[in-house]
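[1] what follows is a predicted protein model with its sequence.
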Amino acid sequence: MTKVRMLRPQRKAAALDTPTDLAPDAVVEISRALNTLLADTFALYLKTKNFHWHMSGPHFRDYHLLLDKHSEQIFAMTDDMAERVRKIGGMTIRSIGHIAKLQRVDDNDAEFVPPLDMLRELLADNKAFTANMRAAHKICDDNGDVATVSMIEVWIDETERRTWFLFEASRGADRTGH
């Protein structure tokens, strides 16, 4: 009896060596920092959308629209982050599982979260995200990656604005019954 052997297509290693003047160690370090930020960005995006979808209460419309705008801004960062990793010759995240391994933003799978708690949780997440971006900024600056430094500075400014809006939207709400 002759055995039939199934041939599988052979995979070749992808030639993804993007030329850069950054040192190989710098590419690894910067890519690691950006991939972790990218995982955080996806996690923060999904949490913001989750709260947007599940918002309720007397300020529904305002909070719903605020979180929609925030989620759009957060999502817009993802492609720039991933492409920056590729531009310097690094490899970026490839799956939801990879995001889950790297993310520092905690998920919230609760069936119901009161609106004020949503805002305060996102406020804390955005503040932590800013601190994590500052750490990545230092890594990029220490390795002479001025382009990534510049991008991170814009993302920090956007995140500080989201933090400010979340703070102001939730400030004093306990006293006014909202």
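    That came through, no problem.
[2] all contacts plus neighbour counts: C-alpha atoms, from now on.
    Will do.
[3] any chance you could map the helices in this protein?
    24-53, 60-87, 96-102, 115-142, 146-170, 173-176 (DSSP state H).
[4] can you lay out those as JSON lines showing mean neighbour count and distance to residue 13?
    Formatted as JSON lines, these follow (neighbours: other Cα atoms under 10 Å; distance: least, Cα to Cα, whole Å):
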{"stretch": "helix 24-53", "mean neighbour count": "21", "distance to residue 13": "19"}
{"stretch": "helix 60-87", "mean neighbour count": "17", "distance to residue 13": "16"}
{"stretch": "helix 96-102", "mean neighbour count": "14", "distance to residue 13": "20"}
{"stretch": "helix 115-142", "mean neighbour count": "19", "distance to residue 13": "28"}
{"stretch": "helix 146-170", "mean neighbour count": "17", "distance to residue 13": "27"}
{"stretch": "helix 173-176", "mean neighbour count": "8", "distance to residue 13": "56"}
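[5] take a look at this one as well, against the first:
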Amino acid sequence: MAKSDKKSAVKALPAKGLPIDIGISAAHREAIAKGLNTLLADTFTLYLTTHNFHWNVTGPMFNTLHNMFMEQYTELWNAVDPIAERIRALGYPAIGSFADFGKATSLPDAPVEPPKAKEMIRILVAGHEAVARTARSLYPLVDEASDEPTADLLTQRLDIHEKTAWMLRSMLEE
């Protein structure tokens, strides 16, 4: 299944209960929630890859990367809850299974065999840049809906992913 087909497999179903009247149309809330579920899947996938690399890094940069990857996976772990809670505030369920994350993410899974340290860095740079693109792609819709809380969340995520990609990329310079 192609990535574009996989994303459409994750449906944004409204939560049951009282109607939501927060000044954002139901159509906008649904589209934003679907986009945020992709961001959630990307963030969780990058978290798993980063944690995997933390466990499996070797070589002369071991201590530096082991500690850096721990800081990064901790930050990513702490990011999934606010994303999921924003989805819930919009009235939709947050995805949470490996199957749903696999269908919704734009990132590849971590390699089966742990790569060398520099390849880990390259993979994480690409991952952070991909998550930044996912977050940025939601801005037109969020802006159209005047959804300031989601815009704020996206701005925070973009800042972190762009800075992390820059710092990791700097480690690859000779």
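    Perfect, thanks for sending it. Given the structure is predicted, the values throughout are model-derived calculations rather than measurements.
[6] quick one: TM-score?
    In this superposition the chains share a TM-score of 0.87, using TM-score structural alignment, normalised by the length of the second structure; 160 aligned residues with a Cα RMSD of 1.5 Å.
[7] mind checking the helices of the first structure for the one nearest to residue 16 of the first structure?
    helix 60-87 (8.5 Å; Cα to Cα).
[8] so the closest one aligns onto which residues of the second structure?
    Mapped onto the second structure using TM-score structural alignment, helix 60-87 of the first structure covers residues 62-89.
[9] with the first structure superposed, average distance for the matching stretch?
    Here the mean offset of stretch 62-89 of the second structure against the first structure after fitting is 0.6 Å, by mean Cα distance after the TM-score superposition for the first structure.
[10] just to revisit the earlier point, the helices of the first structure: which one's closest to residue 109 of the first structure?
    helix 24-53 (8.9 Å).
[11] mean distance of that closest one to its aligned residues in the second structure, please.
    Helix 24-53 of the first structure versus its aligned partner: 0.5 Å mean (mean Cα distance after the TM-score superposition for the first structure).
[12] and that helix, what does it pack onto?
    Packing partners of helix 24-53 of the first structure (3 or more Cα pairs under 8 Å, 6 or more residues apart in numbering; DSSP states H and E): helix 60-87, helix 96-102, helix 115-142.
[13] distance to residue 29 of the first structure added to those helices, as TSV?
    Shown next, in TSV, are those (distance: least, Cα to Cα, whole Å):
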stretch	distance to residue 29 of the first structure
helix 60-87	11
helix 96-102	14
helix 115-142	7
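[14] which one of those helices lies closest to residue 14 of the first structure?
    helix 60-87 (13.2 Å).
[15] what's the offset of the closest one from the middle of its chain?
    Relative to its chain's centre, helix 60-87 of the first structure lies at 8 Å (Cα atoms, centre = their mean, to the nearest Å).
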